[in-house]
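Student: the sequence and its predicted three-dimensional model are supplied below.
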Amino acid sequence: MVYVSNKKIKDLQAQKASDTGKFLQQMKKRSEEEMAAALAAANNLPYIDLNIFPVSVEDLRSISEEDSRKHGVALFQKNGKEVRIALLDPQNEDSLAYVESLKKDSGWDVHLYVVSLSSLDKIWGKYASAPLLQNLEAMKISLSGDDLVEFEQKFGNLIELKNKIREIPTTKVVSTIMAGAIKMKASDIHFEPQEDGVRLRFRIDGELQEIGDFPADIYRFILSRIKMMAKMKINMRDIAQDGHFSVDMEEGKINVRANIIPGNHGESIVMRLLDQSDVMLTVEQLGLRGLAEELVQKQIEKPHGMILTTGPTGSGKTTTLYAFVNKLNTSDMKIITIEDPIEYEIKGISQTQIEKGRNYTFAEGLRAIVRQDPDVILVGEIRDEETADISLNAALTGHLVLSTLHTNNAPASIPRFIELGVKPNLIAPSVNAFIAQRLVRKLCDCKEAYEPAKETLDSIKKILAIISPKARVEIPKDVHTLYRPKGCAKCHNLGYKGRVGIFEVLTITESIEKLILEMGGEREIAQAAIEDGMITMAQDGILKAVEGITSMEEVWSATGQTDFLEEIYEKLMEQSLSRSILVMEDDMKTISENISSLEKFAEFIAKANQKEIARFVFGASLLLGVGDIHIEPEEDGVKIRFRMDGILKTAATIPLDEYPAFLGEIKFLSGFKSDVRGGVKDSRFAIKLEQPFEKITETKTDVRVSIISGGYGETVVLRILNKSAVALDLNGLGIRKQNLERILHAVKKPNGVFLTTGPTGSGKTTTLYSILGELNDPEVKIITVEDPIEYQLKGILQTQVSEKDGYTFATALRALLRQNPDIMMIGEIRDEETANIAVQAALTGHAILSTLHTNDAAGTIHRLLNMGVRGDDLATATNALMAQRLVRKLCDCKEKVSPTEEEKEKIEKVVKTISEKSGVQVPAVESIYKPKGCEKCNLIGYKGRTTISEVLVVDRDIEELISMNALSSQISDKAIENGMITMAQDGMLKVLEGETTLEEIDRMVGE
């Protein structure tokens, strides 16, 4: 027998020349599973955690236990010639030699996996599974007190039966076996004659458990006793027989359905124990959650339509339907069932049973039932075209039909229905919901927690990451621990006790209906359903496993959906017609408590639940007056950066595996299909507040979205069009009084051009919107052409360019001039055509407001001349040109300091050039201010932004220079002489006034 002991691991660590040894040394403080995963990676082999992977004992026995233990390997999966073998030490020569011999001798295609010692121990334990009764008897030794008393009450008679079976009357043997099965919550009892005796097994929580063996001679009496109780023919031994009887217990009556078939070594008996309490569940007790529970509750209250449960035999379909019937079973409802057979009797409803001998099939029964005027019809199973057709017609004609189908999952039910002859256009109006389900065993309280490897956790996170926010379930932010069975007296040493359902609920949404009509496949339907909020059985199971309700092994075994889900990771996100996200007042209060600094906010986001991240990030952007949010995936995480007062700052980082859900939420808010990637995508949505909060007076804020593909995934930039943060008021922009007067004088002229210029993000559009607010009057017609519309303004006709539709600035201008506006705002003059139309419009009696990209006001003139505008037209048409920048304002926590000689010289050099005609009183250069940082400014030292500007009024002197095609410097000098305050001068004045810093002015306009 070969084990890898701690000594072996130390030996491996000692091999410093070996990559494996180095890796183990690095991993020595990690969990056992982490060590195995690291060892696998070091040897370029896959890792697997067999604590969560279902292993077939039949496959396991393909190699003997002796060889498996001797060579430190285990065969855990076999599919034809393809086999998967686990090994502990990928460098063990003996193990590798044995695997090579298997390849050669058996012709197997072998795939090797590295596993932990606990994984191998678990597999090796399956070779010698002792009968359950033997395990219970061994467990008795370790019990005492109340535990021992309870154990004796439950299993004392059963253990005594095993030891004294020949001394006990047959009647008592049968009753003891029945009582033992009922106490152990078994659903079936199996008597299986073998060559050397009779094996007794109980099906407990869906799994067959071996109880023990009985002598063949005793079994003859047991067989006769059961035949007599079930009213079967005792002397008939070569035919199959069915019968039933009931057993009275303290807890109530248990009905038993018995079936006997002949076999090689005698007649085999299976008894199904039908406990009425098993099906008297409420809908709430089924295990549904979130949107799935809401949908089911809603659908069963509808007066008509079909609800179909789907899954293999033993998956709990009938129990679910009975739960629906129990809810609907009121005095004003008539419910009729047709079953095969009737397993549980329910008071207050009419139950019928098919009888093939009398040609009373599901189809025939249905035809008869609809004439009985039922409100609800339960059809045991839709097996054929005829039954499907009648059920469908019943659903369409005012009945609620409950039934079952045999498919693997909910989306597969739609193609199956079409295969049964149902017309695709009838599915949407007739079917309320398809519910797929499985039953998984619940872990007993004796369960043990363990740390799975990162690979396992990554797989779990990927599968959970694609759950749509519309599913309305709580997704755990961090998964560090899983649970596995242990075994105790309360769970009969099985580690599990009871079962719970895992579900997926598919309703016919608009997108699903479209796919049905287009004959979409199962995968397409599944993808659309997940985007619409469906949780798959695997996802539901994983959530229950993470919560410790069940184990991952149970989930993998029951569903087998994980490959599909991982395949659509990062592709499947929710999609909704909703284009806004609601941030509640409680959210804003929580955010407000965590934004005293960006470091604190980053910690807050790191601890936030995955579903809350979007709300918290958007809410914080409003509170902090953020201009843009940049979401940038990188190699080791996703950075969320805020542009605050023009500066990008990292606000938070989220793990890569959480990004698909966050990105998905942004995509669905933007109206994008989440499975479409690549290119550039632009859209909008809104952030809505439950009510105004603190200084945020607007309850709706528009967001402009831009998504592009990057090296590590899609990058998102969100422009927050926050009216509360951006004062659309000329007096609130920080424009110097003298410049503001010049602006108002220019824009209030009945015609002429007024342009603002500067780079992107310099506040040009905000200035124009503020000017429009000043000019907006019921007697004035104002039309805008924008790209895109950023702020909605009442009383103004706003239009948006569309390159795709050929609606450019130039074509829009031509069209809108025919609307005879008084004032037109053009988002940007980009080309020669737009420039010339704008100037001609100004010359023909319209006031034109627009923007241009140049460095300063004087440079605007030559930019327009280079666009082909005639100098004399430009001189005549232009009223004023404004250049501007936004600089950060100092917070009130600022510190007053004396300038250095160098700083003093720099400031004086600029302010001494201010003309007396400007109307500005220049202060002495005695003190300036530096940023400090406090809670109000998030420890940054700056809070908000202000405008530095220059306004070049086109007076007669400037007109003459334009006509002479003078240089920009000549135009600028003349404008300064005539009283223009340059941006640099305006900035230095604001430095001396304590509004900003010298560093800010240098950053924006240079020396």
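Tutor: Sure, I can see it. Since this is a predicted model, take the numbers as computed values, not measurements.

Student: only C-alpha atoms for contact and neighbour calcs from this point on.
Tutor: OK.

Student: find the nearest non-adjacent residue to Ala606, please.
Tutor: Nearest residue to Ala606 in three dimensions, chain neighbours excluded: Ile654, at 6.6 Å (Cα to Cα, 6 or more residues apart in numbering).

Student: now tell me what touches stretch 997-1007 from outside.
Tutor: If you take Cα atoms under 8 Å, 6 or more residues apart in numbering as the criterion, stretch 997-1007 is touched by 885-890, 903, 906, 928-931, 983-984, 987-988, 990-991.

Student: again, 7 Å this time
Tutor: Surrounding stretch 997-1007, the residues in contact under the criterion Cα atoms under 7 Å, 6 or more residues apart in numbering are Arg885, Val887, Arg888, Tyr929, Lys930, Ala984, Gly987, Val991.

Student: out of those, which is most surrounded?
Tutor: Per-residue neighbour counts (other Cα atoms under 10 Å) across the contacts of stretch 997-1007 peak at Gly987, which has 30 neighbours.

Student: is it correct that that one is in contact with Ile948?
Tutor: Yes - Gly987 is within contact range of Ile948, at 5.7 Å (criterion: Cα atoms under 7 Å).

Student: show me the strands in the stretch 501-650 of the chain, by range?
Tutor: Counting by DSSP state E, counting those that start in this stretch, the segments of the stretch 501-650 of the chain that form strands are 580-583, 628-634, 637-644, 647-654.

Student: mind checking those strands for the one nearest to Glu419?
Tutor: Between Glu419 and the strands of the stretch 501-650 of the chain, the shortest gap by Cα to Cα is with strand 580-583, which sits at 40.3 Å.

Student: quick one: that closest one to chain centroid distance?
Tutor: Here strand 580-583 is found 17 Å from its chain centre; the criterion is Cα atoms, centre = their mean, to the nearest Å.

Student: that strand - contacts with which helices or strands?
Tutor: Using 3 or more Cα pairs under 7 Å, 6 or more residues apart in numbering; DSSP states H and E as the contact definition, the elements that strand 580-583 packs against are strand 680-689.

Student: check the offset of the strand it packs on from the chain's centre.
Tutor: Average the C-alpha atoms of strand 680-689, do the same for its chain, and the two points are 19 Å apart (Cα atoms, centre = their mean).

Student: give me the contacts around that strand.
Tutor: Residues from elsewhere that reach strand 680-689, judged by Cα under 7 Å, 6+ apart: 579-584, 669-670, 699-708.

Student: and the next element down the chain from that strand?
Tutor: Of the helices and strands lying after strand 680-689 in sequence (DSSP states H and E), the nearest is strand 700-710.

Student: next, the one to line up against it:
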Amino acid sequence: METKNIRIGDILINAGFIKEEQLQEALAYQKVDKSKRLGAILVDYGYVTEAQLLEALSKRLNVPVLDLKDTVIDLDAAGKIPQNIAFKYTLIPLAEDNNHLVVAMNDPLDFYAIEDLRLITNMNIDVVLAPREVILETIRKTYTEIEAKKAARAANKAVEGSSLSFVEDILTNEGDAPIVNLVNSVLLKGHNAGASDIHIEPFEKETMIRLRVDGLIVDYLTLANNLHQSLIARIKILSNLDIAERRVPQDGHFRIRIDGVEMNVRSSSIPTVYGEKMVMRFLSMNVPLDHAGQFGMNDQDYQKILQMLQSPHGVVYITGPTGSGKTTTLYMILEMLSQRNVNIATIEDPVERNLPKINQTQVNILAGLTFDVGLRSILRQDPDIIMVGETRDTETASIAVRSAITGHLVLSTLHTNDAVSAVVRLQDMGVEPYMVANSLTGVVAQRLVKKICPNCREAYAASEIEKELLGEPRLTTLYRGRGCHICNNTGYKGRTAIHEILAIDKTIRTLISRKEPIEDIYSYVEETGRLIPLRKSVSNLTIQGITSMEEFLKLSYYVE
């Protein structure tokens, strides 16, 4: 199509859309603002509509006007033109065939634009017409899809050989495929890397996707920030959240199946200064629990907890900070107890894993089903063993204690730094000391400690201060991880649990019921050796070269 000698003003006058004096007025303005195209000036002046402009050009040049909303765009063809060029000239490549590139333009008489396209692509340019705003919107959408396709391709390299499907069918548009593939690849990568959480974080110039692996945040992907909102919208659709609401936090979940294993993904969004941040957490609903290694305990600790669980009634608490594996330990205990001829009921928020032969109830605050309400109802269900996901308030703590006194074995979690502190925590929550003394069977404090990566583990000479901190003056060698590709350059691979187990005996019950200072309980268990402190457990792992001095110092800070 030769356009160099065709003038848009003549076309519009011949079509009867404008008069000569209107054309001259627009040309006079163009001399002042040379950056503006004549057609745009005439539209701005109201002398002609964009539809009339396109109609006249279509008839004169014999090129069609396309509805881009119904046009499937070849992303490979669009990718031949940089996004900044597409915006500069208001055009979008649609398809390619036999060295011809079909391009939608708003101004097909822009000779310089067409020449630039020929130079960039070394192809013949075939022009079609489309409205300006529609082209601009299509540019934004198309190049977002191109970026998503590139990101998905990069993400796919790390997850080849794995398959993912959604338990519930999620309707998607064909144009959403690159974003859909990107989200799928991110979920697969997170699962295959053993991540507990996936963080999607918006910043000023980019979006970062990071994974929490073995308690550490590691970088995974950096994306162009124009992908961010589409990425968040896809996850919101999966989670049945409001995609239009970006001002307040939202929580949801969806279910996926990876390599035949079904799991729940909990999603949480929160607005930040650069957009919504999204965190997805994997909850492995049906993955078998690993009971090997006696819950990760040594023989002495394992026998202590077995003895606690032999009691037909009482409360056993698992304590520790968020992310210390408390719920996983509870689930392993429940699976072991379910082998007996007993009825087990739970009240949880959320239910993280489906357990056979166990009646699990999900907290639903909106419906009024809280921990204390659920616990009261469970007591009318003839249970032998009750698991309360978390003792959060006075009411729940009181009901749990009374349930234990009246003949039930109750398992729950608390947030305390060590085992003995659970006694103080219950009293602070308003439970009478005599009730704590009569109901409490035992407390298991737990932490997860990172293990040194076996691939990059190296020995070094222990310093005098390290020997002093570990209480081993004759120690000569300690170990650390250098960092390698196996461990994402963190120096750690995997985690192991350490425990501090307090079995409540007659003396401790007396100290609690008499409201003696907590220091008296600490002194008693230390003098009698009834409790091996967490600090001692991690010290042993450090000396054995299983974990590092860094982990020892971190845990020592938390428990002191």
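Tutor: Sure thing, it's come through. In this text the structure is predicted, and so the values were computed from the model without any measurement.

Student: can I get the contacts of stretch 997-1007 of structure 1 in TSV with secondary structure?
Tutor: Converted to TSV, the contacts of stretch 997-1007 of structure 1 look like this (DSSP: H, G, I helix; E, B strand; the rest coil):
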residue	secondary structure
Arg885	strand
Val887	strand
Arg888	strand
Tyr929	strand
Lys930	strand
Ala984	helix
Gly987	helix
Val991	helix
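
Student: just the closest of those residues to Ile743 of structure 1, please.
Tutor: Proximity of those to Ile743 of structure 1 was ranked by Cα to Cα; the top entry is Arg885 with 15.7 Å.

Student: which one is that closest one nearest to, not counting chain neighbours?
Tutor: Ser762 (4.6 Å).

Student: just to revisit the earlier point, show me what the residue nearest to Ala606 of structure 1 lines up with in structure 2.
Tutor: Structural alignment (TM-score structural alignment) places Ile654 of structure 1 against Leu223 in structure 2.

Student: could you check how far that match is from Asp76 of structure 2?
Tutor: In this structure, Leu223 of structure 2 and Asp76 of structure 2 are separated by 19 Å, where distance is defined by Cα to Cα, to the nearest Å.

Student: more neighbours, those two?
Tutor: Leu223 (17 against 13).

Student: residues in contact with that one?
Tutor: Applying Cα under 7 Å, 6+ apart, the residues near Leu223 of structure 2 are Ala151, Glu206, Thr207, Met208.

Student: the third one maps to what in structure 1?
Tutor: Just to be clear, that refers to Thr207 of structure 2. Across the two structures, Thr207 of structure 2 finds its equivalent in Val638 of structure 1, going by TM-score structural alignment.

Student: hang on, isn't its match packed against Leu656?
Tutor: Yes - using Cα under 7 Å, Val638 of structure 1 is in contact with Leu656, at 5.9 Å.

Student: give me the more crowded residue out of those two.
Tutor: When neighbours are counted by other Cα under 10 Å, Val638 of structure 1 and Leu656 differ, and Val638 comes out ahead with 21 against 17.

Student: structure 1: matching residues for the helix or strand hosting Ala445 of structure 2?
Tutor: Counting by DSSP H and E, the element that carries Ala445 of structure 2 is strand 440-452. Taken onto structure 1 by TM-score structural alignment, strand 440-452 of structure 2 occupies residues 878-890 there.

Student: okay, helices next: where are they in the stretch 201-350 of structure 2?
Tutor: With helices called from DSSP state H, counting those that start in this stretch, the stretch 201-350 of structure 2 shows them at 228-238, 299-310, 326-337.

Student: and the contacts of the shortest one?
Tutor: Outside helix 228-238 of structure 2, the residues that touch it by Cα under 7 Å, 6+ apart are Ile170, Ile179, Val180, Pro202, Thr207, Asp242, Ile243, Phe254, Met278.

Student: what about the residue lying closest to the third one once chain neighbours are set aside, how many residues nearby?
Tutor: I take that to be Val180 of structure 2. Taking Cα to Cα, 6+ apart as the measure, Val180 of structure 2 lies nearest to Arg234, with 7.0 Å between them; neighbours along the chain are not counted. Arg234 of structure 2 is surrounded by 20 other residues when neighbours are defined as other Cα under 10 Å.

Student: again with the one 3 residues further on
Tutor: Applying the criterion other Cα under 10 Å, we find 16 residues in the vicinity of Ile237 of structure 2.

Student: what about Asp146 of structure 1, neighbour count?
Tutor: Other residues within reach of Asp146 of structure 1, judged by other Cα under 10 Å, total 9.

Student: what's the answer for Glu779 of structure 1, then?
Tutor: The local packing count at Glu779 of structure 1 equals 7, with neighbours defined by other Cα under 10 Å.

Student: trace it over to structure 2, please.
Tutor: Residue mapping for Glu779 of structure 1 onto structure 2 gives Asn341, with TM-score structural alignment as the criterion.

Student: can you find the partner of Arg266 of structure 2 in structure 1?
Tutor: In structure 1, the position corresponding to Arg266 of structure 2 is occupied by Arg704, as judged by TM-score structural alignment.

Student: Gly941 of structure 1 versus its match, what's the distance?
Tutor: Arg704 of structure 1 sits 28 Å away from Gly941 of structure 1, taking Cα to Cα as the criterion.

Student: show me the contacts for the residue nearest to Arg885 of structure 1.
Tutor: Contacts here follow Cα under 7 Å, 6+ apart; on that basis Ser762 of structure 1 touches Gln884, Arg885, Leu886.

Student: out of those, who's nearest Ala40 of structure 1?
Tutor: Using Cα to Cα, the shortest approach to Ala40 of structure 1 within the contacts of Ser762 of structure 1 belongs to Leu886, at 55.5 Å.

Student: quick one: the closest one and Thr946 touch, right?
Tutor: Yes - in this structure Leu886 of structure 1 lies within contact range of Thr946 using Cα under 7 Å: 5.6 Å.

Student: okay, now the residue lying closest to Leu886 of structure 1 once chain neighbours are set aside: neighbour count?
Tutor: Once its chain neighbours are removed from consideration, Leu886 of structure 1 has its nearest residue in Thr947; the separation is 4.8 Å (Cα to Cα, 6+ apart). If you count neighbours by other Cα under 10 Å, Thr947 of structure 1 ends up with 23.

Student: which ones are touching Thr947 of structure 1?
Tutor: Residues in contact with Thr947 of structure 1, defined by Cα under 7 Å, 6+ apart, are Leu733, Gly734, Ile735, Gln884, Arg885, Leu886, Val887.
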